[in-house]
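In: Here's my sequence, what's the structure:
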Amino acid sequence: MKRAACDPQPAGTAPNTYPDTPEAFQKNPYFHGQANSWPVYIPSGKSFYAERFRDKNGSTQQNSYLTFYVLDKYSPPECAKKCDAVSLCTAFNIYVERDPSLEPGPACPNPKSVANYKCALWGSDISPATATNTGQYRADFHIVIAASNGYSRASWAPPSPISGFQLAQNLSNKAITSASRSTYLGWKFIPGPYDPSLCGSYATVQTAANKQEAKNKGSKSYQPCNSFNAYYVYKNQYAQGTYCQLFNADIDGMKASGQADTTYQGDRYSVGVSYTWRADPQDDGQL
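Out: Presented below is the predicted three-dimensional model:
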């Protein structure tokens, strides 16, 4: 529902700052004390999250955003629980945000502020380089960030099962680059969090399309997708999305050479996580 100008906004969950200015908010010693009161490791469930940055005046912004929550208190463990409950979440950012008490508009361009504890979830690793969202203006009201801490899961959990495919190998931060041209079927880039199941769906659809095309042409064989490599791409340390490579044979990733990063037109591209899957059963491509 669209908010009308000067409509009251939810009360904040964090203490107000006096004087009520963006500069005073970002210097509030209470907020900085909260950010610095937590250890570098946050246990949660069967794993733990490791600190990536601490007490920044900016929150993370990149393609792998999932969702956010408003918390009742500054609690990295509570934010970690939120991340645990979301299947694609691998990192979280907790911070304090200066928000307007009224919807800014012509009659109330710069209302009094409220403060909220926010927990943002991410489907990739985060780093100090990603904490670049320092706020924005809504009319004359300046939204700013303080006490921003970022944590990433210390180890990637094995990906969830993918229908029709069996998890083959963990290639760590490398991607298959030396497979022969005769086995390579194509690629697809999908912006957002790391989600190899989308590569599985793409592979299944591509096999079906190749099979139907062969039937239409009266061919006796087609090109099936018998394996794929799904890896996560970073551009200059910013999360971008999942890159899918399809192959008509079962690719042995341990024998294929890989690369961790490359530079193209001045930008550095790197791989954050990479797995291969093989079709189960293998498809002989015969009609």
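
In: Could you use CA atoms for every contact and neighbour count after this?
Out: Noted.

In: Can you give me every residue that contacts residue 185?
Out: Residue 185 is in contact with 223, 225, 245, 246, 247, 248, counting by Cα atoms under 8 Å, 6 or more residues apart in numbering.

In: what's near enough to touch residue 238?
Out: 62, 63, 126, 129, 130.

In: Report the separation between it and residue 147.
Out: Distance, residue 238 to residue 147, using Cα to Cα, to the nearest Å: 21 Å.

In: hmm, back to that, save the contacts of residue 238 as a markdown table, and put in neighbour count too.
Out: Listed next are the contacts of residue 238 as a markdown table, based on neighbours: other Cα atoms under 10 Å:
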| residue | neighbour count |
| --- | --- |
| 62 | 21 |
| 63 | 16 |
| 126 | 27 |
| 129 | 13 |
| 130 | 19 |
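
In: ok, for residue 79, nearest residue in space, not its chain neighbours?
Out: Spatial nearest neighbour of residue 79, excluding adjacent residues (Cα to Cα, 6 or more residues apart in numbering): residue 119 at 5.7 Å.

In: how far away is the one you found from residue 101?
Out: Distance from residue 119 to residue 101, by Cα to Cα: 20 Å.

In: ok so, going back, widest-spaced pair of the contacts of residue 238?
Out: Largest separation among the contacts of residue 238 by Cα to Cα: 63 and 129, giving 13.7 Å.

In: Determine the number of other residues adjacent to residue 83.
Out: Residues near residue 83, counting by other Cα atoms under 10 Å, number 27.

In: do residue 37 as well
Out: 8.

In: circling back: my hunch is that the residue nearest to residue 79 is in a strand, does that hold up?
Out: Yes: assessed by DSSP: H, G, I helix; E, B strand; the rest coil, residue 119 belongs to a strand.

In: Reduced to three states, what does residue 228 come out as?
Out: Assigned with three-state DSSP, residue 228 falls in the strand class.

In: Name the nearest residue to it, sequence neighbours excluded.
Out: Excluding the flanking residues, the one nearest residue 228 by Cα to Cα, 6+ apart is residue 246, at 4.5 Å.

In: Quick check: residue 37 vs residue 175, distance?
Out: Separation of residue 37 from residue 175 (Cα to Cα): 39 Å.

In: Ok, residue 274 next?
Out: In this view, residue 274 and residue 175 are 6 Å apart by Cα to Cα.

In: do the same with residue 152
Out: Residue 152 is 22 Å from residue 175, by Cα to Cα.

In: what do you get for residue 245?
Out: Distance of residue 245 to residue 175, computed by Cα to Cα: 9 Å.

In: Please generate a structure for the following sequence too, so the two can be compared:
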Amino acid sequence: MRSIAFIAGLAALAAASPTPQILPSDQLAELPSPPITDVSSGAGSEIIPLDTNSLASDAVADIIADPTPDLEANIPSAINSTTSLEKRTSGTCASQPAGYGPVISPDTPNAFVSSTQLSGPALSAPTWVNGFSQTFQNKYASVSGCSYQGYKTYKTYDVYQAATDCKNIAGCKGFNIFYERDPTQDPGYGCDNPASTTVIKASFWGNLIGPNLATNKGQYRDNFQVVIAGSNGYNIDACETAITGWTQQQLGTCTINSPATTCAGGSDSYLTYTSFSDGNMDNSRCKAQCDALTKQNPSKPCNFFTSYMQVHNNMCGIQFCSFYQRAWDQSYCTNSGDPVNHNTIAWSSSFTNNACDGTENCPFVRTAL
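Out: This is a model prediction of the structure:
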């Protein structure tokens, strides 16, 4: 993991914009993409909670070691991304775990993806459940996404249980529930196309998931074809984080664009921002960096920060943290990205230091229109 830090006082940015907390689209385009991961086929479970303590520690080390622009950070744009069918061979014919989904007849891939027994539950599933909103419905592919956090298999197509399970996984922000056609034996010599079983599965993610990420159409295991049906995606509506001594304000699809302000010593309230291209979304690491900035320069304390996802082309988001000497209310939430160039903002929120919001040190009176 590595953060990309920017300093407001840089001459290039200052010349380009009086509000350097807004990145131009060409610079957003240069940011590295989070790594993409697939979900393994078959029944079972695998849960990978987010280690927020480690993320916060790394974030502090980053902003201390590298408080300058660094657009050259090289993070791979894709890891094991399955957008077409791949072939796997050399199975053992061993029995595989059975799924609990409907038995589809005839037992063919085409019958599976066209079955109303599988599309029916997906189409009738709720569009909102337990704080999650549906982002796509009844796809024939599962998610290949960012910040993979494991999967579980179920006895029924239970969106409510999948939402509950996601909330119980540290860092989980979304889930993909779907039917998967899997073999009853590990395909190999003498059993290259065994009978199928229908596995009901949900995968869990710490990033945005949408239709553009529903690209995993399955694979060949020898002559057996794994395929997907009834795939629905859900993302959490808001990222709530309880931080002792700080008040969170949900901002949604915009973030703060502060005006020029005179603080003590003639400085501006805006300090700097960082971005994280590891695919995770963790408000607490913004708080850790805010504290580190205050410790580094107590004369310009960080009393307010924003945290949000910068999203390009509705793919995985990159987390941004912006830091300020003073708090700004929601009326200054005017930075909505650059929708014309397909750059949008999601899961935005601000955090204000309850002990000192910085307004006394950085007075500002809005000019009446």
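
In: Drop the TM-score for these two in here.
Out: For this chain pair, the superposition-based TM-score is 0.75 by TM-score structural alignment, normalised by the length of structure 1; 261 aligned residues with a Cα RMSD of 3.2 Å.

In: Looking at the alignment, what corresponds to the residue nearest to residue 228 of structure 1 in structure 2?
Out: Under the alignment (TM-score structural alignment), residue 246 of structure 1 pairs with residue 323 in structure 2.

In: just residue 169 of structure 1 next, same as before
Out: Under the alignment (TM-score structural alignment), residue 169 of structure 1 maps onto residue 249 of structure 2.

In: ok, now residue 276 of structure 1?
Out: In structure 2, residue 276 of structure 1 lines up with residue 350, judged by TM-score structural alignment.

In: repeat for residue 146 of structure 1
Out: Aligned by TM-score structural alignment, residue 146 of structure 1 pairs with residue 229 of structure 2.

In: That match and residue 54 of structure 2, how far apart?
Out: 37 Å.

In: now swap in residue 145 of structure 2 and tell me
Out: Residue 145 of structure 2 sits 22 Å away from residue 54 of structure 2 when distances are taken as Cα to Cα.

In: And residue 203 of structure 2, by the same measure?
Out: Applying Cα to Cα, the value for residue 203 of structure 2 to residue 54 of structure 2 is 23 Å.

In: Tell me where the stretch 1-150 of structure 1 has helices.
Out: Here the stretch 1-150 of structure 1 has its helices, by DSSP state H, counting those that start in this stretch, at 22-27, 29-35, 76-84.

In: Turn the ones you listed into CSV, columns for distance to residue 156 of structure 1.
Out: Shown next, in CSV, are the helices of the stretch 1-150 of structure 1 (distance: least, Cα to Cα, whole Å):
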stretch, distance to residue 156 of structure 1
helix 22-27, 33
helix 29-35, 25
helix 76-84, 12
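
In: looking at the ones you listed, which is buried most?
Out: Of all those, helix 76-84 has the most neighbours on average by mean count of other Cα atoms under 10 Å, namely a mean of 21.

In: what about it, distance to the chain center?
Out: Centre-to-centre, helix 76-84 of structure 1 and its host chain are 15 Å apart (Cα atoms, centre = their mean, to the nearest Å).

In: Which part of structure 2 matches it?
Out: Mapping helix 76-84 of structure 1 onto structure 2 (TM-score structural alignment) gives residues 159-167.

In: Superposed on structure 1, what's the mean shift for that stretch?
Out: Compared with structure 1 after fitting, stretch 159-167 of structure 2 has a mean deviation of 2.2 Å; criterion: mean Cα distance after the TM-score superposition for structure 1.

In: what residues does that stretch touch?
Out: 125, 126, 129, 130, 132, 172, 173, 174, 175, 177, 202, 204.

In: Counting neighbours, which of those residues comes out on top?
Out: residue 204 (34 neighbours).

In: how about that one, what's its match in structure 1?
Out: For residue 204 of structure 2, the aligned residue in structure 1 is residue 121 (criterion: TM-score structural alignment).

In: Let me see the contact set for that match.
Out: 65, 66, 67, 68, 82, 83, 89, 90, 91, 92, 93.

In: Residue 177 of structure 1 now?
Out: Contacts of residue 177 of structure 1 (Cα under 8 Å, 6+ apart): 256, 257, 258, 259.

In: ok, now how distant is it from residue 171 of structure 1?
Out: Residue 177 of structure 1 sits 12 Å away from residue 171 of structure 1, going by Cα to Cα.

In: Which one of the contacts of stretch 159-167 of structure 2 is nearest to residue 58 of structure 2?
Out: Nearest to residue 58 of structure 2 among the contacts of stretch 159-167 of structure 2, counting by Cα to Cα, is residue 172 at 19.6 Å.

In: these two touch, right, the closest one and residue 208?
Out: No: with contact defined as Cα atoms under 8 Å, residue 172 of structure 2 and residue 208 do not form a contacting pair (10.1 Å).

In: that older thread, using JSON lines, lay out the contacts of residue 185 of structure 1 together with distance to residue 31 of structure 1.
Out: Formatted as JSON lines, the contacts of residue 185 of structure 1 follow (distance: Cα to Cα, whole Å):
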{"residue": "223", "distance to residue 31 of structure 1": "58"}
{"residue": "225", "distance to residue 31 of structure 1": "53"}
{"residue": "245", "distance to residue 31 of structure 1": "45"}
{"residue": "246", "distance to residue 31 of structure 1": "48"}
{"residue": "247", "distance to residue 31 of structure 1": "51"}
{"residue": "248", "distance to residue 31 of structure 1": "55"}
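
In: Which of the residues you listed remain contacts when I look at structure 2?
Out: Shared with structure 2 under both residues aligned by TM-score structural alignment, their matches' Cα atoms under 8 Å, the contacts from the contacts of residue 185 of structure 1 are 245, 246, 247.

In: so can I have JSON lines of the residues you listed showing secondary structure?
Out: Shown next, in JSON lines, are these (three-state DSSP):
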{"residue": "245", "secondary structure": "strand"}
{"residue": "246", "secondary structure": "strand"}
{"residue": "247", "secondary structure": "strand"}
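
In: which of those residues has the most neighbours?
Out: residue 246 (27 neighbours).

In: Please verify my assumption that that residue contacts residue 184.
Out: Yes: counting by Cα under 8 Å, residue 184 is a contact partner of residue 246 of structure 1 at 6.2 Å.

In: What are the neighbouring residues in contact with the closest residue to residue 74 of structure 1 other than its chain neighbours?
Out: Nearest residue to residue 74 of structure 1 in three dimensions, chain neighbours excluded: residue 117, at 6.0 Å (Cα to Cα, 6+ apart). The contact partners of residue 117 of structure 1, taken as Cα under 8 Å, 6+ apart, are 13, 14, 70, 71, 72, 73, 74, 94, 95, 96, 97.
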